[in-house]
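Engineer: based on what follows, work out the 3D shape:
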Amino acid sequence: MTFNPNANIGSGNVGRAGGGGGFGGGGLPLGPLMMLGGGGGGTIVLIILFLLFSGMFSGGGGGGQEQQSAQGGALEHCQTGKDANEKDDCYVQAVVETADAFWQQEAKSAGFTWKEPQGRVFSGSVSTGCGAASSDTGPFYCPADSTIYVDVSFFDELSSRFGANQGQLAKAYVVAHEYGHHIQNLDGTMNRINRRDTGPKSDQVALELQADCYAGVWARNAVETKDPDGNRYMEPLTEQDVKDALSAASAVGDDHIQGEVAGGRVQPDTWTHGSSEKRQQWFITGYNEGSYGACDTFSNRG
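Structural biologist: Okay, here's the model as predicted:
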């Protein structure tokens, strides 16, 4: 998947975050994470990385006073689709910009009030409205400051450690999934569910599968979104692009990480994100249907 080289991806809500100081503040939900083990002490790093895509930092959903995300500078070198095709930080910015353009319009028919998120690229560690985090966390969404945080070094981890394809839409899936959590924050889903439960039919898994579905909805519609100058942001997707996204969804399935990646026993009762099969299923559902209403994972937990 490539961006139109002439597209204007300049952004007022995406930039580089200032540094943090490791885990602290709001902190990581270490209790639920530790339950995901199953391969000895050597799997602890992998268990921590399993927070990938969870949005499970403390801070909860919307409704409280919004905290400020880490301050940093604009990505001034990220101005065109050509920049996005060549630099991963610009790629993150471009995905957020296309998602802004699509979801702002979709919110009108879906019936929730629109507010764009912030996006922050960081390296090493970062301070957030949900506490401090490190790169080991993987990409995440913090509902307390409505911000998507991405250390782009994770894109290499996605293929080298988790086994996903290296295609660009695999990277876009990562960002679009986190953007899906922002939609859940806006429409109130995060505040309505039990996020402490685990297992294939838990609310927490349904939340993650819904974010996968929203990523698919974005992918279906992103090729039609246009920049402020009327240029389409993206080139048409290919069959290989979709396969790359499905590869990424499979790579971060609970069963794949517990078994093939961590080398442990697959324990469905501890799942927080869903199986590889379900993550692929809901991404492709969103992609095929192309609408917010297609992503009711809470009523379809089979």
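Engineer: going by C-alpha atoms from here, please, whenever you check contacts or count neighbours.
Structural biologist: Fine.
Engineer: what segments of the stretch 51-200 of the chain are strands?
Structural biologist: 118-121, 125-128, 131-134, 140-142, 147-150 (DSSP state E, counting those that start in this stretch).
Engineer: among the ones you listed, which comes closest to V252?
Structural biologist: V252 sits nearest to strand 140-142 of all the strands of the stretch 51-200 of the chain, at 13.5 Å, using C-alpha to C-alpha.
Engineer: structure for this one too, so we can compare:
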Amino acid sequence: MTFQGNGPLDTSGVSGGGGGGGRGRIALGGGASIVVAIVAILFGVNPGDILGGDSSGGSTAGSGSSNSAIQSQIDSCTIEKANSDTICRIVATKNSLDRVWPTLMPNYTKPETVIFADAVDTGGCGSATSAVGPFYCPGDQTAYFDPTFFTTLADQLGGSDAPLAQEYVVAHEFGHHVQNLQGTMDKAQKLGSRGATSGSVRLELQADCYAGVWAEHADKGPDALLEPLTQQQIGDVITTAKAIGDDTLSGKNDSEGWTHGSAAQRTRWFTTGYRSGDPASCDTFSTNRL
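Structural biologist: Reported below is the predicted structural model:
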């Protein structure tokens, strides 16, 4: 178990999406395409333009029936279900994040969350297929998740399928929402999208740190949704952070093409946020030691 308590979850701001025609297929290539596509979205580029997209509508759209089923599942989510059901776990993590961040950031506003199957049309970042992985679209202030990504993460990329590892992924995307509210994405764009000290790497490492900040606070206080976290659960997050480091995904140490940071960097910045519990400790833009 990760979540404590019982009763229904707040599902406002969460919807079952999909039906996106895409702009062509986005093939999953051992995780590298996920990294490229997420960076494309954050930097205002349709991912289909980069990852084999075309205008033929070749991607598989999320069917109306699957989206309706997702919405029904969302509507039925309870705290108890969040401990065993991936969709409800995403909803519960959003509930927790939306409780924690207002205590740390006075001007925090809740992002929308869309849980989709196969493909989705966004309100501000074009269209994408499941191969993009989870992403945040600053144009519509919405975080997007296809739950099947967590299977890919564990089975193909070497991450953990443990609950807190999945919650870390959700918290990371909400970290991008915090950055969007802070104006940090504009700063990142000026520093470029590739390379060891690029704006993209700094943006992603800061989102990892913000995920750590959330984890530190998520099991504290009378309204905490998470049970007290264990070192094993933090270890599950570290396993996933290492698995999606640029050097792990590419199998190379060459940092020229980095977009998210190395396994060691992702681990260090999540840990920094978790140990401090302070968003101010996550200033990846004012340090030369990433």
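Engineer: returning to that earlier point: right, and the strands of the stretch 51-200 of the first structure - which one's nearest A94 of the first structure?
Structural biologist: strand 118-121 (10.5 Å).
Engineer: with the second structure superposed, average distance for that closest one?
Structural biologist: Superposing on the second structure and averaging over aligned pairs (mean C-alpha distance after the TM-score superposition for the first structure), strand 118-121 of the first structure comes out at 0.5 Å.
Engineer: residue range for that strand in the second structure?
Structural biologist: Mapped onto the second structure using TM-score structural alignment, strand 118-121 of the first structure spans residues 112-115.
Engineer: what's the answer for stretch 133-150 of the first structure, then?
Structural biologist: Counting by TM-score structural alignment, stretch 133-150 of the first structure sits on residues 128-145 of the second structure.
Engineer: and for stretch 201-217 of the first structure?
Structural biologist: Alignment of stretch 201-217 of the first structure against the second structure: residues 197-213, by TM-score structural alignment.
Engineer: mind checking how far the matching stretch is from the chain centre?
Structural biologist: With C-alpha atoms, centre = their mean, to the nearest Å as the basis, stretch 197-213 of the second structure stands 12 Å off its chain's centre.
Engineer: do the same with stretch 109-123 of the second structure
Structural biologist: 12 Å.
Engineer: list the buried residues of it.
Structural biologist: Residues of stretch 109-123 of the second structure classed as buried by neighbour count (16 or more other C-alpha atoms under 10 Å): 110-122.
Engineer: greatest separation within those residues: which pair is it?
Structural biologist: The most widely separated members of these are K110 and D118, with 25.0 Å between them, by C-alpha to C-alpha.
Engineer: ok, the spatially most central residue of the second structure - contacts?
Structural biologist: The residue lying closest to the centre of the second structure (C-alpha atoms, centre = their mean) is E173, at 3.2 Å. By C-alpha atoms under 8 Å, 6 or more residues apart in numbering, the contact set of E173 of the second structure is 134-136, 143, 207.
Engineer: any idea how far the residue mapped onto S84 of the second structure from the first structure is from P5 of the first structure?
Structural biologist: In the first structure, the residue matched to S84 of the second structure (TM-score structural alignment) is E86. Distance, E86 of the first structure to P5 of the first structure, using C-alpha to C-alpha, to the nearest Å: 10 Å.
Engineer: could you do Y173 of the first structure as well?
Structural biologist: From Y173 of the first structure across to P5 of the first structure, the span is 20 Å (C-alpha to C-alpha).
Engineer: for burial, what's the neighbour tally of the closest residue to S127 of the first structure other than its chain neighbours?
Structural biologist: Nearest-residue entry for S127 of the first structure: G20, 4.3 Å, with adjacent residues in sequence omitted and distances by C-alpha to C-alpha, 6 or more residues apart in numbering. Around G20 of the first structure sit 19 other residues, with neighbours defined as other C-alpha atoms under 10 Å.
Engineer: and G20 of the first structure, how far is that from T128 of the first structure?
Structural biologist: G20 of the first structure is 8 Å from T128 of the first structure, by C-alpha to C-alpha.
Engineer: helices of the stretch 51-200 of the second structure, residue ranges please.
Structural biologist: According to DSSP state H, counting those that start in this stretch, the stretch 51-200 of the second structure carries its helices in the segments 64-75, 79-82, 86-104, 149-155, 163-182, 184-190, 199-218.
Engineer: and the fifth one, which residues are buried?
Structural biologist: Residues of helix 163-182 of the second structure classed as buried under the neighbour-count rule (16+ other C-alpha under 10 Å) are 163-181.
Engineer: again, but for the first one
Structural biologist: Applying a neighbour-count criterion of 16+ other C-alpha under 10 Å, one finds 66-68, 70-71, 74-75 buried in helix 64-75 of the second structure.
Engineer: aligned partner of M56 of the first structure in the second structure?
Structural biologist: Using TM-score structural alignment, the partner of M56 of the first structure in the second structure is I41.
Engineer: ok, now H256 of the first structure?
Structural biologist: Mapped onto the second structure by TM-score structural alignment, H256 of the first structure lines up with T248.
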